[in-house]
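Asker: what's the 3D shape of this:
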Amino acid sequence: MDSYRKNIQSLSLSLDEKRDSLSVFYRQFGARMLEDSVNPSRMAGALSEERSDSWRSLMSSRESDTCAVLEIRTAANRLQELLQFKKELEKTRMEDRTASMRSASVFGRFVLDHYSADPASLDFIGEASRAALEKASLCRSEIAVLLEKQEQNQLENGDNGFIGKIFLQLKNTSLSSAIKQQQMRLEGLLTDALLPVLRDEGLTIRLRQLYPSGESAAALDKAAQSVQRERDLEERAVTLESDLAQVRETLKGYEAADNSSRRMDDLRTRIRETDRKIDSLTGLSAREYSDKFLDEDGRSLLGGSGDGSGFSDMGEYAHQLEQVSRYRMEISVIRRKIEILENSLKIDSLDKNIASFEKSVHEYERKIIHYQEMIQGLSSSIADAKKDRAVCIERKTGLEEELEKFPPVT
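Answerer: Alright, predicted model coming up:
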């Protein structure tokens, strides 16, 4: 019995494998027929036009969704790269902006000296820049006055008492704060005056003519380089924003602008569902086509000699039908072998039940004979007991009658 079960288990696994292989072959065979359906003359009558249209629609949908996933993934990766680059670029621009302002301020001190000596020579820089230089000149004068006051306070510090020294210290602190504020204002004014000029290539060339060499020329070169680098970064930022807009537009076109990962998951789910429909359609097409020529056991429905499995008249897909026939026959054989073993297993089980029942019947028959013998013995004992009882009753009655004849005893 154990060997039956082991064989059944082994054959069941083999049956599952054969069925899986047949299912895979059905899908391959069906896909071949559906692909061939583009040629009506070749596939005349093999598959309905409706089924061919359904298959083409599913394949087109799958291709479209697959391309969409690839495009979204590429665009999403590109978006992350661009955003990271934008972050780095903004940081660099801030650093370069600070450097440009600093270098413009340094060069501006040379320009301010020139402006103070010969204002007319800088008429070409424009009204706004000249106005800023004028304010810078006044600011520098205010700084000079504050520095002079601070120096005088330091000289007076030694001639005052304790209270006077504290008072002068407070005045110096206030002056230092005012000087620092004015110096910051001066740097801002120089930056406002020079940055617009340095951003104009024509004006920068004229500045080079005014400062052909020396420290002023070196400061001009450094400032011009900083401004040029800032301009280059601005151009890169514009290009970057254009690239970002293009990538976002691509994602928007695929409805993935808000959450590209979720959109790709939705598309993959749809692709899996489409694949399931394609597998079902291809498998069904091949099976129905095979059923026109073969029965479930793989035998030809066209008749023929020998075992009835001739394929000479089965047309375009005779080779595929021959393979289907082989799979069906193998499945049919295995299925019958399993059924035979299952019946053998059931027969063995029934034989055991029958033997058990027969044993029980024999035991019950033996017990019946035994109980019948006991009944006969008990019946004889009952008859004897009844006879003895009748004798006892007769004796009792006689004694009672005799007793009545005696006088009462007091």
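Asker: alpha carbons only for contacts and neighbour counts from here, please
Answerer: OK.
Asker: any idea where the helices of the stretch 201-350 of the chain begin and end?
Answerer: 201-210, 214-253, 260-291, 318-404 (DSSP state H, counting those that start in this stretch).
Asker: Here is a second sequence; please produce its structure as well for comparison:
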Amino acid sequence: MRAKPFVVRFQFSDLLQGDVEHDSQLGGVIPAISVAHLTMIGKSPFWRRRNAKRPDLPDISLSGAGPRAAGPAKSAPPRRALDSVGPRLARQDPVAMEGSDMSHVYDSLPAPIVAACEQVIEAYLTGAVPSADPRLLDTSESMLLAESAALEAVAMLAEQQSSTSNLLFADLLEDPTFAPLAPAMRQILHFLRARLAGQNPTLRLDPATPAPTLTLLLIAAQALSSAAASEDDTTASENDSAAELFAEMKTRLAGEPMDRRVPAGDLAFGLDDALADRVDDETFLRDGIRRALTGTVPVRRVLSHTAGHVLVVLDLAARPDVEDLFRLLSADPPSGGADTHVRWRMLPMPAPAMSLFRLEINWLEPVHIDLAIAFDTDNHGKELRAIACAEVVALSFVDPADIRSGRHDPDAPVITALIPAHRESLTDLLSKLEHQ
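Answerer: Below you'll find the model as predicted:
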């Protein structure tokens, strides 16, 4: 056990339960994509449905035979660790982008990696057998391109449909074939929506997350497929539209991609047990901060009153599912109230005034939805103490100030969802922080 200059390590393990995990951006290796991951696509009922519409395509191989049987491409580079900065952080540096005549998304990306990523998307859209070399998808460059493609495609879907709801990704999220990818897929979708909404989200992926690059490419492909399906219901037109949208996506990536016009956010892998004891304290603390902030929605304002009422106004632009839940709870509340679980966690910081509190809410009915909110003692110290004195907390995505200013229809109801404050737990954490 390495020396501790402050108490983060010990309090963190007690108050933020769960294994400390590995961060690929800080020296780890991206989980491998295998032939099995790619042939998994061919087993999908979705793939078979598309093939039934395309008699000109060969039968899907369920055993990995076919294009992959000849072995990996000779040009495939070996898997490697990400460096301490990584291409993802490099694209946030204006100096790194200076002097480039092309989009930074494609800048310095090897052509075989670009071709492999694009082949996966094209295979999904056409119902063909994915033939990309899995090793080409096991690099930091491929993950960078995959994220940029997914972001661009989701933005195009939003332009086409005015929505990026999970219903438009049902072929992926509900297909048993993609079940191993579905948990991370939902998290990544929230992350991409948050970036497009102008937020600066954090997503700390479990180091065992399977095939994140493939997951991002499938999100991109499904977004394009959903956008194409909205244009025309006929199979031929849908295929033509998908091809046109795919071409448009590549043109946008090569020009002025969305990736350069929205906040980058922080997408990284967590520290695993092997690395947790070897990294320096700053790296360890950064991993803890990512854990505390992962998947949280921004707090716009907290209003508290002397009567003990607390209203937390949230920015739910990236969580339309939570907005829909609030509307449902308001219009047709379950008898006896919604079955809701609430949990407070705390990440103490070297400076107690900057400590982070994470409120996790789990609705079990009428639909199963999870939500996390982050507070810090510097900006929300008074509000946290007010919540510690309350029985319930009201959550809303409408700020009363918007009604007074005319930004929100004064005749429309302010929809709120009530949750238990769980004040005993919060009071205990605040007390521990005071005695740190």
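Asker: Can you calculate the TM-score here?
Answerer: The TM-score (TM-score structural alignment, normalised by the length of the first structure) is 0.16; 95 aligned residues with a CA RMSD of 5.9 Å.
Asker: picking up where we left off before, wait, which of the helices of the stretch 201-350 of the first structure is closest to residue 21 of the first structure?
Answerer: With CA to CA, the closest approach to residue 21 of the first structure among these belongs to helix 318-404: 8.0 Å.
Asker: Show me how far the closest one is from its chain's centre.
Answerer: When distances are taken as CA atoms, centre = their mean, to the nearest Å, helix 318-404 of the first structure is centred 68 Å away from the chain's centroid.
Asker: Show me what that helix is packed up against.
Answerer: Where contact means 3 or more CA pairs under 8 Å, 6 or more residues apart in numbering; DSSP states H and E, helix 318-404 of the first structure is packed against helix 2-36.
Asker: quick check: angle from whichever helix or strand comes after the helix it packs on to helix 2-36?
Answerer: Counting by DSSP states H and E, the element after helix 2-36 of the first structure in chain order, helix or strand, is helix 49-117. Angle between the axes of helix 49-117 of the first structure and helix 2-36 is 70 degrees (criterion: axes from the mean of the first three to the mean of the last three CA atoms, to 10 degrees).
Asker: Output the contacting helices and strands for the helix or strand that helix 49-117 of the first structure is followed by.
Answerer: Counting by DSSP H and E, the next helix or strand C-terminal to helix 49-117 of the first structure is helix 127-156. Applying 3+ CA pairs under 8 Å, 6+ apart, one finds that helix 127-156 of the first structure contacts helix 49-117, helix 162-198.
Asker: and if we set it to 7 Å?
Answerer: For helix 127-156 of the first structure, the elements it packs on are helix 162-198, judged by 3 or more CA pairs under 7 Å, 6 or more residues apart in numbering; DSSP states H and E.
Asker: among the helices of the stretch 201-350 of the first structure, which is nearest residue 165 of the first structure?
Answerer: That would be helix 214-253 among the helices of the stretch 201-350 of the first structure, by CA to CA, at 41.8 Å.
Asker: got the buried residues for the closest one?
Answerer: Buried positions in helix 214-253 of the first structure, judged by neighbour count with 16 or more other CA atoms under 10 Å: 216-217, 219-224, 226-231, 233, 237, 240, 244, 247-248, 250-251.
Asker: repeat for stretch 173-183 of the first structure
Answerer: 175, 178-179, 182-183.
Asker: Skip ahead from the helix or strand in which residue 326 of the second structure is found and say which helix or strand is next.
Answerer: Assigned by DSSP H and E, residue 326 of the second structure belongs to helix 320-331. The helix or strand immediately downstream of helix 320-331 of the second structure is strand 340-347, counting by DSSP H and E.
Asker: contacts for that following strand?
Answerer: By CA atoms under 7 Å, 6 or more residues apart in numbering, the residues outside strand 340-347 of the second structure that reach it are 12, 15-16, 292, 355-364, 419-420, 422, 425-426, 429.
Asker: Which ones among those lie within strands?
Answerer: 356-363, 419-420 (DSSP state E).
Asker: among the helices of the stretch 201-350 of the first structure, which is nearest residue 113 of the first structure?
Answerer: Per CA to CA, nearest to residue 113 of the first structure of the helices of the stretch 201-350 of the first structure: helix 214-253, 10.7 Å.
Asker: which strands and helices sit next to that closest one?
Answerer: helix 49-117.
Asker: what angle sits between the helix it packs on and helix 214-253?
Answerer: Using the same axes, to 10 degrees: helix 49-117 of the first structure against helix 214-253 is 160 degrees.
Asker: Which strands or helices does helix 49-117 of the first structure pack on?
Answerer: So helix 49-117 of the first structure, by 3+ CA pairs under 7 Å, 6+ apart, packs with helix 162-198, helix 214-253, helix 260-291.
Asker: let's see 6 Å
Answerer: helix 162-198, helix 214-253 (3 or more CA pairs under 6 Å, 6 or more residues apart in numbering; DSSP states H and E).
Asker: Looking at those helices, which is nearest to residue 402 of the first structure?
Answerer: Checked against CA to CA, the stretch from those lying closest is helix 214-253, at 133.1 Å.
Asker: so how far is residue 194 of the second structure from residue 152 of the second structure?
Answerer: 13 Å (CA to CA, to the nearest Å).
Asker: and what of residue 159 of the second structure?
Answerer: For residue 159 of the second structure, the distance to residue 194 of the second structure - CA to CA - is 16 Å.
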